[in-house]
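S.K.: next come a sequence and a model predicted from it.
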Amino acid sequence: MAFHTPPQKQQGHYRYDPTALHPMGPARIFPYTGEDGLLRYLFTRFGHRWLDQGKLSQPWDLLLQQMHRGLKQLDDAWSYLTTQLVDFELFQSGWLNLDLPPDEQFNASFVRERRTMTNALLAAKKASESIGSLEVGRLHFYDALQQHGYDRPETWQIHQREEGLSDREFARQRVAGQNPVMLRQIQPVDQPLLDSLRSQPLQLGNGDAIDLMQAAAQHRLFVTDYPLLQNLSAADLQPGRYVGSPVALFHQSPTGLEPILIQLEPGNIVTPGTNGGPADRWMQAKLFVQVADVTYHELITHLCDTHLAMEAFAIATPRQLPINHPLYRLLRPHFQFLLAINTRGNAVLLSKGAAIDQLMAPTRETSLELINRAYREHSFSDHALPKLIQRQGVGAEFLPDFPYRDDALLLWEAIARYVTRYLQRHYADNVAIQQDPYLQAWAAELGEPLASRPRSEFPQAPFWLPESVLAEMGLQPTQLPNLPRVPGFPAQLSSLQQLIEIATQIIFTCGPQHAAVNFSQFDYMGYTPNAPFAAYCQPGDCTSLKQLLPPKEQDLGQMELTFALSGIRWGKLGSPDLIQFHDVGDRTVLSQFQADLAAIEQEINTRNQHRVAKSGVAYPYLLPSRIPNSINI
């Protein structure tokens, strides 16, 4: 390829959002396409700015607030109407796509799935909202969903069987729950923690005493902790809600993983046999860990590390790669509807008064700050599954029973084979990679410091708009951060193996990784007493579990949200209906990938039979037949 002519029309449609230019945060799409979109943006921002800064007298302030509420209600009604009238193709066509680049909006097939889910959710809400008792309201909610073909949450059944969150189940959720990436082996950096616990008498469930130093030396000591949540002040939390930064210690014994100690705060240590305080103090401690875990899961593991981390790739790929470029054809199907769902998530999760404000402990502003900080904590390649397993010391030689790890590795290896076969067909050697100008431009957009990038990557305002207005609205950033869009991403690609590893990680993140942390949500958080979004008292102040758990409105709201977030499965990983290769050789590679996925399906089904026999619970989230081809919900 001797010439480099980037796809200019696509570069015009896909612009990065300059108002999301937090120095640490992920790159976002500017969801107002065209100059007409800029005018809509300015109108919206001016209104919010006048309200936030108190620039209006009270009558005008009240009027503008009423207008914003009316527009929000109108937008919700329009979304509901277009969902119900999905069979009229006009509603999903480009004629009504005002916010996204062409063909990035949801199609009719997806919206039909959303209609099915929406109708089931509305029926469940109606069945539960008139019931006085929370427990009975929950059952009515689940019964209504079952009538529409949806199962009750797995943890509801587990809690009925085990009379609450047992120690065994608490430990099992570290390796097979909604957030199975937090458990790590005790490492030298944890020595101060071990020293502080040296005098603490600890024992296993069978009564055997534990020597912490010996257990650590034998690679039997594991921990989940949440340092990102440390030092949150009262101003960082919603009034009346709490999330802390607990540390949970686990021991790998011959019978499996079991919890032995929870540090709620420095000096506040609870063990299964702790005396004094409320009778359910150990159960409360486990729930404080669950609150921290679901907070980290929703903000970081799910939202930041899958949805938002992949957005930069979904923007840079059409901006820099022609539609006939081999990497474009490989990656593009795995970005389908990503920009659409992320833009929708801005309203459903991240906007003022949305789910984070209503249900979680951190304020919206604090939540966004946590996301931005977490995004820069690790480089892109640090999130590669093999590196994660090695870094956290959770290989099979240390933890023989780890459903997420074992099933995810099958899929990682299959995707790596698929990507290798495909790219080797199009690149003969490292020189071919180095001399591909489109590929190098793609890497540069993702890996070069933003301060060195052209301003044309952001929206270009009409010439007649005053510069003072553009600056005030954030459309002309005066200084770009000296950081790349993707942390640690190479600004130049030097080898075929490097590209294989990058593409493998992108496809794995958009498919299996997102499936594992998304579709487990209703099973593990749809029964609120298993993992509440927030605690409603602080350690030391809770006199009962009921006081710690959310009130009815937030409990039902958590059920509704987690069902909505995991109630649609559209598309299937590796489907030829979604990956439409034209070249015969490429289609052969895809067929080999499909055969690998079919074999993995059989292997995981066999594993799940053993898991059910051992623990009573399967791990279905990484069955290839249940993994979408892209992040679309």
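M.R.: Yes, it's here. Numbering: from 1, shown residues only.
S.K.: all contacts plus neighbour counts: C-alpha atoms, from now on.
M.R.: Noted.
S.K.: so residue 330: helix, strand or coil?
M.R.: Under DSSP: H, G, I helix; E, B strand; the rest coil, the three-state class of residue 330 is helix.
S.K.: residue 315 versus that one, what's the distance?
M.R.: As judged by C-alpha to C-alpha, to the nearest Å, residue 330 and residue 315 stand 15 Å apart.
S.K.: show me which of those two is the more surrounded one.
M.R.: For residue 330 and residue 315, the more surrounded residue by other C-alpha atoms under 10 Å is residue 315, and the numbers stand at 25 against 18.
S.K.: buried ones in the strand ranked longest in the chain?
M.R.: When the chain is parsed with DSSP state E, its longest strand is strand 256-265. Going by neighbour count (16 or more other C-alpha atoms under 10 Å), the buried part of strand 256-265 is 257, 258, 259, 260, 261, 262, 263, 264.
S.K.: remind me, longest helix of this structure?
M.R.: Longest helix in the chain, counting residues (DSSP state H): helix 584-615.
S.K.: who's in contact with residue 265?
M.R.: 244, 245, 246 (C-alpha atoms under 8 Å, 6 or more residues apart in numbering).
S.K.: switch to 10 Å and redo it
M.R.: By C-alpha atoms under 10 Å, 6 or more residues apart in numbering, residue 265 lies in contact with 230, 244, 245, 246, 247, 539.
S.K.: this is the comparison structure:
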Amino acid sequence: MSNGREMKGTLVLMTKNVLNFNHNVTKADDISTSKIDMHLLGAAGKEGKKTLLEKHPASSSNLGHGQDSLSVTFKLDKNFKTPEAFFIKNSMEYEFFLVSLTLEGNSNDGTIHFVCNSWIYRAQKERIFFVNKSYLPDKTPAFLIKHRKKELESLRGDGKGTRKEHDRVYDYDVYNDLGNPDSKADLARPVLGGSSAYPYPRRGRTGRKATKRDKNSETPSSDTYIPRDENFGHLKSPDFLTYGIKLLSENVITQFKSSSGLRNEFDKFDDIHKLFENGLLHHLPEDVVRNIKEISPTIGERFLKFPTPDVIRVSKSEWMTDDEFGREMLAGVNPCVIQRLQELPPKSKLDASKYGDQTSTITREHLKNNLGKLTVEEALSANRLFILDHHDAFLPYLKKINELPNRECYATRTILFLKDDGTLKPLAIELSQPNPEGDKFGAHSTVILPAQQGVKGTIWLMAKAYVLVNDSNYHQLVTHWLNTHAIIEPFVIATNRNLSVLHPIHKLLSPHYRGTMNVNGIARQSLFNAGGIIEQSFLPGRYALEMSSAAYKNWVFTDQALPNDLVKRGMAIKDQSRPHGVRLVIKDYPYAVDGLEIWSAIETWVKYYVDVYYTDSDVNNDTELRDWWKEVVEKGHGDLKDKPWWPKLKTREDLYQICSIIIWTASGLHAAVNFGQYPYGGYILNRPTLSTRLIPVEGKAEYDEMVENPEKAYLSTFTPEYETLVHLSVIEILSRHASDEVYLGQRDNPNWIDDKSTKALQAFQKFGNKLKEIEDNIKRRNRDSSLRNRNGPVQMPYTVLLPNNEEGLTFRGIPNSISI
């Protein structure tokens, strides 16, 4: 090689992995350098000679937490051009996680970056990694085209067989892994997806064998396959998050169940406060506490004491006020369901031939006395009446739910009035049950009006709690799980199957997919599985995901854009003179005000980025992009493929819209409906998840108890002790941020894109700066005492859409992706 040259490189490895908690993850010192060979691919397809790794460098700069590095030297022919890719082969018995390769070339080459983030197994064939450049398919250098296509083919697989741990294959399947009929007939569940009866987004295919009792259901497993590069989670947080969910479901809940110290219900509100003051030491026998502590030195200890939820930090009683009840519809954990009331009485969209007339029984007479100087007609025309309507979502399932053990509830409608100070005041609550004479005769409904004292005050408080049971369940099953987690997974799969890592849209979207397939897989194993945590602690029990399937029938992709969603719910009116193209009906609507700023920042960033790479004709000519979108619609969301609202993806405008919706859903929307779960719902009385009986009837013993001891009657009706402990344990985990989380406007690797892409990097910098400006705006609004809904009676600032954050239970921060 006397006429050649050398190129020095640094290979960075990851040495920690929470999802293999008991697994000895490979460190640099463990690497057998003689069994890892590499070679470069340069311009015109010229391949360099194979070389082996060298010793661990004496010092390595810019290494992240849990990272280590090795040196490599490539000897190259003098005519070898700047590398465009490299190949690597692992001949060791064990795998390692490759973070990146950085090459230092001559003055013409500069520093060359390869972002890898992939497991390298012996079972895998020689792997290729591309330089951090972006190429549209028809503008890719000719020598790279075959490698680009081959890599995508390997990620698609052949759709056959059971997937192995080392696979990197992305494919689709229906939700046929929730039940376990071979274990117990009662654990059979319907397949979600692939039918008009139970439509659903697709999940990642695992290919496990069918159950013996049901050939359409897949045998559950504690090791659900996830494409290997998706199965690399939080690095510095091995004591919680996804590992904690598995530990909770497999160990801690078993201890809860076995405890003879748990009662069926709490006796007084103070018993719930003791969960935060004394932890579970107050509730569980010593042997159970000891067993939980032994599960894991730190995790077990965490499950024995709950932090005080924000909603009761300042006051233990303001949660029960009408003001706070109304405020949380605008600034709570589920602020994206409330609608402007546009007709009275409200009507149902349920099939009248099956359910009869489901028109609300709330009348003008019910409302007129609480509107101040306005008439009902004046309040309607002035856009001051609103509705939280859970009637249609719950009514079809109530008969089934009420037949379950310890379950009994209503379908609810709540009418609210916008007061002069900008806050919402509940005016009437309708509680509906299936008609005992048959569904076709409509619902059997009762309207409850506000009262503050005596037995009527107790009934009003209970009526609000039934509304919150509906809302808590709709939030978890639809707003949170379906509309973020489940909806995004098909996009993750389609992107990896169809958009090369060289594709600019892959680089744009992939950070917003980090960890999603992994956490969804764990959710199917431990949260939403038959008999799992959700079925145990939420009202619909075995019908939980079935209810979310019914909601998916009405899902519309384009309505997931925040301005469109607000207009559809009547919470905003189109107005192109406004910065976001809409005018809010309620000026002080924290979720919408903060969310629109985040949405607009995302949309602006996407437009700038897309315009760097595309003209309208480029969009039309992009074969990978066309195949990606076709597969999203026809396979990933195949049960809705014939809906007319899908964008056609013919222009840049289409691409702006599609990418903005994906990013908003995975970041801002998920943050808004996820990280407030414990701050609001950690106090179970504020967000009960199930009810065990209906309002007592006068003349019955339960009614007398309600008169004599309202607190006891209330606690006898809503979430019992065991279900409360299960629920709090879960949402406390779900509401936390990992210490290595990557937030909106950030990337986990500064070299995510070629530094020659000046315009794209400048646009990303502007995006980050805009988010900092938005953060200042949110903090300023939270200090404005005239905005009554920003803090409310509980004095709890609306912080969940503050973009940046740090580790822990912080009630703020927008991660790039749905990673918990």
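M.R.: All right, it came through fine. Please read all numbers here as calculations on a predicted model, not as lab measurements.
S.K.: circling back to that earlier point, which among the buried residues of strand 256-265 of structure 1 gets closest to residue 78 of structure 1?
M.R.: residue 264 (45.5 Å; C-alpha to C-alpha).
S.K.: now the strands: where do they sit in structure 1?
M.R.: Using DSSP E, the strands of structure 1 run over 184-185, 221-225, 247-253, 256-265, 268-270.
S.K.: can you list the ones you listed in JSON lines and add distance to residue 368 of structure 1?
M.R.: Below are the strands of structure 1 laid out as JSON lines (distance: least, C-alpha to C-alpha, whole Å):
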{"stretch": "strand 184-185", "distance to residue 368 of structure 1": "26"}
{"stretch": "strand 221-225", "distance to residue 368 of structure 1": "20"}
{"stretch": "strand 247-253", "distance to residue 368 of structure 1": "23"}
{"stretch": "strand 256-265", "distance to residue 368 of structure 1": "24"}
{"stretch": "strand 268-270", "distance to residue 368 of structure 1": "29"}
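S.K.: looking at these, spot the one closest to residue 344 of structure 1.
M.R.: Among the strands of structure 1, the nearest to residue 344 of structure 1 by C-alpha to C-alpha is strand 221-225 (30.9 Å).
S.K.: re earlier: closest to residue 356 of structure 1 out of the strands of structure 1?
M.R.: Of all these, strand 221-225 sits nearest to residue 356 of structure 1, with 21.8 Å by C-alpha to C-alpha.
S.K.: check the mean deviation of the closest one from structure 2.
M.R.: When structure 2 is overlaid, strand 221-225 of structure 1 sits 0.5 Å from its aligned residues on average, using mean C-alpha distance after the TM-score superposition for structure 1.
S.K.: can you tell me what part of structure 2 that strand aligns to?
M.R.: Mapped onto structure 2 using TM-score structural alignment, strand 221-225 of structure 1 spans residues 385-389.
S.K.: and what of stretch 592-604 of structure 1?
M.R.: Aligned by TM-score structural alignment, stretch 592-604 of structure 1 falls on residues 766-778 of structure 2.
S.K.: quick one: the matching stretch to structure 1 mean distance?
M.R.: Mean for stretch 766-778 of structure 2 is 1.0 Å (mean C-alpha distance after the TM-score superposition for structure 1).
S.K.: for that stretch, which positions count as buried?
M.R.: In terms of neighbour count (16+ other C-alpha under 10 Å), stretch 766-778 of structure 2 has its buried residues at 766, 767, 768, 770, 771, 774, 775, 778.
S.K.: now the fifth one: closest residue in space that isn't a chain neighbour?
M.R.: Read that as residue 771 of structure 2. Closest residue to residue 771 of structure 2 apart from its sequence neighbours, by C-alpha to C-alpha, 6 or more residues apart in numbering: residue 803 at 6.5 Å.
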